[in-house]
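S.K.: my questions concern the predicted model and sequence given below.
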Amino acid sequence: MKTVRILSVALAAAAVLFCGLSGPAQAQEQVGFQASDPFTANEVTLTAELNKPLGNGPFPAVVVMHGCGGWQPAVLYSLDLLSEYLSEHGYVVLDVDSFGPRNLSGDEMCASNAQLRQALVYRAHDAFDAMRYLRAQPFVQPQDIFLMGQSNGGSVALEAADASDLKSLNGPGAFRGVVAYYPWCGVYSQRPVDLASPLLIFNGGADNWVSASQCTRIKSTGADIAEITYPDAVHSFDINIPKQLYQGHWVGYDPQAAQDSEARMLAFFNAQLTPDIRQD
């Protein structure tokens, strides 16, 4: 399949099509499920926050994977807002904490490329464990489960979208669509990748932590890939923090990039839904 660099008008139209389905979301609930790759112990129960629209469903769902800092307060606050936004537009959202249950420090993880590379493997298992959890819920449409990740979580999302990794990870099925915010695109090693899921990547043009240009060179032999770069945005542009240096890298909120990417992500998800997903 050809690589797509600009989202089509159809995606924007899809957002309008489903906007009438939005409504108030239920209160957030904390849930847990077993990690198939515990990594730091014999057994680990992952923690996740679940947001669900009002009603019985079945609803499409999104698995959310945090960045290298884990559930740091500012990150969790921004992910909570994202979860509310998606739930108001008809999606169940499962925000997974990969580091806290394993007693891993976000600051230490962000400082170690070696540990972040290790995290790609067990966190990819986490993503599919989250899919299994959601598929078992009666209010979730099992064919319409998506994945979104930030930074290291975005790199995990790239792994989960790869058809070869899907086989090696024993995934229960491909995600309906995958969105990666400012990931390390070196996970694909500059090789053509057979994508099992459509992939949308958001980058900051002023990001000095990961390379946006590395992502633009990805070629897919499977599902479509789209990449959008916001020229003035830095790493973590969707996290509501002032622009600052963190471990030698610029991070910080860019309202235009954050709001535009959020709307485009919703449109991307809506465009991938199976027919007749919505029921009266």
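M.R.: Thanks, I have it. Residues are numbered from 1 along each chain as shown.

S.K.: when you work out contacts or count neighbours from here on, use the C-alpha atoms and nothing else.
M.R.: OK.

S.K.: the residue lying closest to residue 163 once chain neighbours are set aside: how many residues sit nearby?
M.R.: What sits nearest to residue 163 in space, not counting adjacent residues and going by CA to CA, 6 or more residues apart in numbering, is residue 196, at 4.7 Å. Number of residues near residue 196 (other CA atoms under 10 Å) recorded here: 24.

S.K.: go ahead and confirm residue 196 touches residue 225.
M.R.: No. The pair residue 196 and residue 225 does not pass the contact test of CA atoms under 8 Å, sitting 10.7 Å apart.

S.K.: OK, contacts around the residue nearest in space to the middle of the chain?
M.R.: By CA atoms, centre = their mean, the chain has its centre lying nearest to residue 148, at 1.2 Å. By CA atoms under 8 Å, 6 or more residues apart in numbering, the contact list for residue 148 reads 62-65, 154, 157, 178-181.

S.K.: which among these count as buried?
M.R.: 62-65, 154, 157, 178-181 (16 or more other CA atoms under 10 Å).

S.K.: helices along the stretch 151-280 of the chain, start to end?
M.R.: Residue ranges of the helices in the stretch 151-280 of the chain, as given by DSSP state H, counting those that start in this stretch, are 152-161, 163-168, 212-216, 255-272.

S.K.: to residue 51, which of these lies closest?
M.R.: Comparison of those against residue 51 by CA to CA identifies helix 255-272 as nearest, at 15.8 Å.

S.K.: ok, structure two:
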Amino acid sequence: MTIRWFIPLVAGAVLASCPAGAQGVLGIATQAKDLILPSSPSVAATVNGSRMALLKPDGPGPFPAIVLHHQCAGLRTLDGKPNRSMGEWARAAIQHGYVVLLIDSLDQRGVASVCEGSKNGVNFPRGVRDAMQAADYLRTLPYIDKKRIAHVGFSWGAMVALIGGSKELREVLPGSQGFEAAVALYPGCFTIRPSNGAPPFEIVRNSIDHPLLVLMGDKDVETPADECVRKLQAAKEAGAPVEWYVFRDATHCWDCDHLNGTSRTRRGINIVYRFNPGITEEAKRRVFEFLERTWAAGRTAVRQ
């Protein structure tokens, strides 16, 4: 599948030429101002997924940490309601002993949605830079284990996680150590083909260089799993540390109870969202087991 609507033409052209277009990528990633991140932890019970938040378990740490990155409508739905799925994921991470930085790439920039394309400088490179700056910020906090920080993204945020998993883009966004692991839930794995004739750009690249888990649904018509599986397999065969799982009978945004039963048409495709609590719980189990395996492998490598 090809796609033309998620990213400005110039971004597609510059990304395709990394690292030669380093200054261009940095320019695209800085069209929008940097986020002002939460300065102190919030009480987990008060977080409903409607605003950025920093959350931590009780105790001094050091704790592993997760940067949670939302779907294309940010931390509020298009009708202004809280994105409850992000609040639930944040609370689940706290229960598993993680510090959580729930970020919002849209709100401070006056953007309601990037579901139909980039707005006000909010594009994929900006999203990657947001996530990396969030990771850098977490490393300044005294209760964080600086070698156990993961990026967990959903739909738009999942595509940001996939792109940010490749070293080419990170190398042209200076000043960040990035992540030790990443998880992408129901991403698109499209080929972006700029209409200005610039070379195509793959969201999934063979240069992914840290452990990556991708979770998808077989009934997802918005970001179909088949294309992801094919490209992830090619990346794995090229040596990328990727793994994936496709849930049966899962639509796009299977964890979004606030969207359950709603429908919309995008790119001529009728999309119906179905919240599936069983798959949502299974997805959480797989995410945290993957992260624990990744941290354990890192500890073993250090000892050796």
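M.R.: Received, thanks. For clarity, every value in this text was computed on a predicted model and none was experimentally measured.

S.K.: what do we get in structure 2 for the residue nearest to the centre of structure 1?
M.R.: By TM-score structural alignment, residue 148 of structure 1 lines up with residue 152 in structure 2.

S.K.: list the contacts for the aligned partner of the residue nearest to residue 163 of structure 1 in structure 2?
M.R.: When structure 2 is aligned by TM-score structural alignment, residue 196 of structure 1 is paired with residue 209. Neighbouring residues of residue 209 of structure 2 by CA under 8 Å, 6+ apart: 165-167, 240-241.

S.K.: for the stretch 51-200 of structure 2, what spans make up the strands?
M.R.: 53-55, 63-69, 99-103, 144-154, 181-185, 191-192 (DSSP state E, counting those that start in this stretch).

S.K.: wait, residue 202 of structure 1 sits on residue 233?
M.R.: No. Applying CA under 8 Å, one finds residue 202 of structure 1 not in contact with residue 233, separated by 10.3 Å.

S.K.: any idea how far residue 208 of structure 2 is from the equivalent of residue 236 of structure 1 over in structure 2?
M.R.: By TM-score structural alignment, residue 236 of structure 1 lines up with residue 253 in structure 2. Shown here: residue 253 of structure 2 relative to residue 208 of structure 2, a distance of 24 Å by CA to CA, to the nearest Å.

S.K.: these two - which one has more neighbours?
M.R.: Comparing residue 253 of structure 2 with residue 208 by neighbour count (other CA under 10 Å), the higher total belongs to residue 253, at 27 against 23.

S.K.: now that one: closest residue in space, sequence neighbours ignored.
M.R.: Once flanking residues are discounted, residue 253 of structure 2 sits nearest to residue 273: 6.5 Å by CA to CA, 6+ apart.

S.K.: surely that neighbour touches residue 251?
M.R.: Yes. Look at residue 273 of structure 2 against residue 251 with CA under 8 Å: they come within range, at 6.1 Å.

S.K.: what is in contact with those two at once?
M.R.: Joint contacts of residue 273 of structure 2 and residue 251 (CA under 8 Å, 6+ apart) do not exist.

S.K.: list the contacts of stretch 264-276 of structure 1.
M.R.: By CA under 8 Å, 6+ apart, stretch 264-276 of structure 1 touches 10-15, 18, 60, 86, 143-144, 146, 176-177, 179, 200.

S.K.: just the buried ones among those, please.
M.R.: Members of these classed as buried by 16+ other CA under 10 Å are 11-12, 14-15, 18, 60, 86, 143-144, 146, 176-177, 179, 200.

S.K.: which residue in structure 2 lines up with residue 86 of structure 1?
M.R.: Per TM-score structural alignment, residue 86 of structure 1 is aligned with residue 93.

S.K.: so which bits of stretch 184-197 of structure 1 are buried?
M.R.: Buried residues in stretch 184-197 of structure 1 (16+ other CA under 10 Å): 184-185, 188, 193-197.

S.K.: just flag the most distant two among the residues you listed.
M.R.: Within the buried residues of stretch 184-197 of structure 1 (distances taken as CA to CA), the two that end up farthest apart are 184 and 196, at 18.8 Å.

S.K.: the lengthiest helix in structure 1 to strand 92-97, inter-axis angle?
M.R.: Taking DSSP state H as the criterion, structure 1 has its longest helix at helix 113-135. Counting by axes from the mean of the first three to the mean of the last three CA atoms, to 10 degrees, helix 113-135 of structure 1 lies at 150 degrees to strand 92-97.

S.K.: helix 113-135 of structure 1 vs structure 2, average distance?
M.R.: After superposition onto structure 2, helix 113-135 of structure 1 sits on average 2.1 Å from its aligned residues (mean CA distance after the TM-score superposition for structure 1).

S.K.: out of the buried residues of stretch 184-197 of structure 1, flag the one nearest to residue 208 of structure 1.
M.R.: residue 184 (11.4 Å).

S.K.: looks like that closest one contacts residue 152 (just checking).
M.R.: Yes. The criterion here is CA under 8 Å, and residue 184 of structure 1 meets it with residue 152 at 7.1 Å.

S.K.: show me what residue 132 of structure 1 lines up with in structure 2.
M.R.: Residue 132 of structure 1 maps onto residue 136 in structure 2, by TM-score structural alignment.

S.K.: contacting residues for its match?
M.R.: Taking CA under 8 Å, 6+ apart, one finds 176-178 in contact with residue 136 of structure 2.

S.K.: of the residues you listed, which are reproduced in structure 1?
M.R.: By both residues aligned by TM-score structural alignment, their matches' CA atoms under 8 Å, these still in contact after alignment to structure 1 are residue 176.

S.K.: show the buried residues in the contacts of residue 136 of structure 2.
M.R.: Among the contacts of residue 136 of structure 2, the ones that count as buried (16+ other CA under 10 Å) are 176, 178.

S.K.: which one of the contacts of residue 136 of structure 2 is nearest residue 127 of structure 2?
M.R.: residue 178 (12.8 Å).

S.K.: need the contact list for the closest residue to the closest one other than its chain neighbours.
M.R.: Distance criterion CA to CA, 6+ apart; nearest residue to residue 178 of structure 2, sequence neighbours excluded, is residue 132 at 5.3 Å. By CA under 8 Å, 6+ apart, residue 132 of structure 2 lies in contact with 176-179.

S.K.: can you redo those as a markdown table with distance to residue 230 of structure 2?
M.R.: Output for the contacts of residue 132 of structure 2, formatted as a markdown table (distance: CA to CA, whole Å):
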| residue | distance to residue 230 of structure 2 |
| --- | --- |
| 176 | 30 |
| 177 | 29 |
| 178 | 26 |
| 179 | 24 |
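
S.K.: please list which of these are preserved in structure 1.
M.R.: The contacts of residue 132 of structure 2 retained in structure 1, by both residues aligned by TM-score structural alignment, their matches' CA under 8 Å: residue 176.
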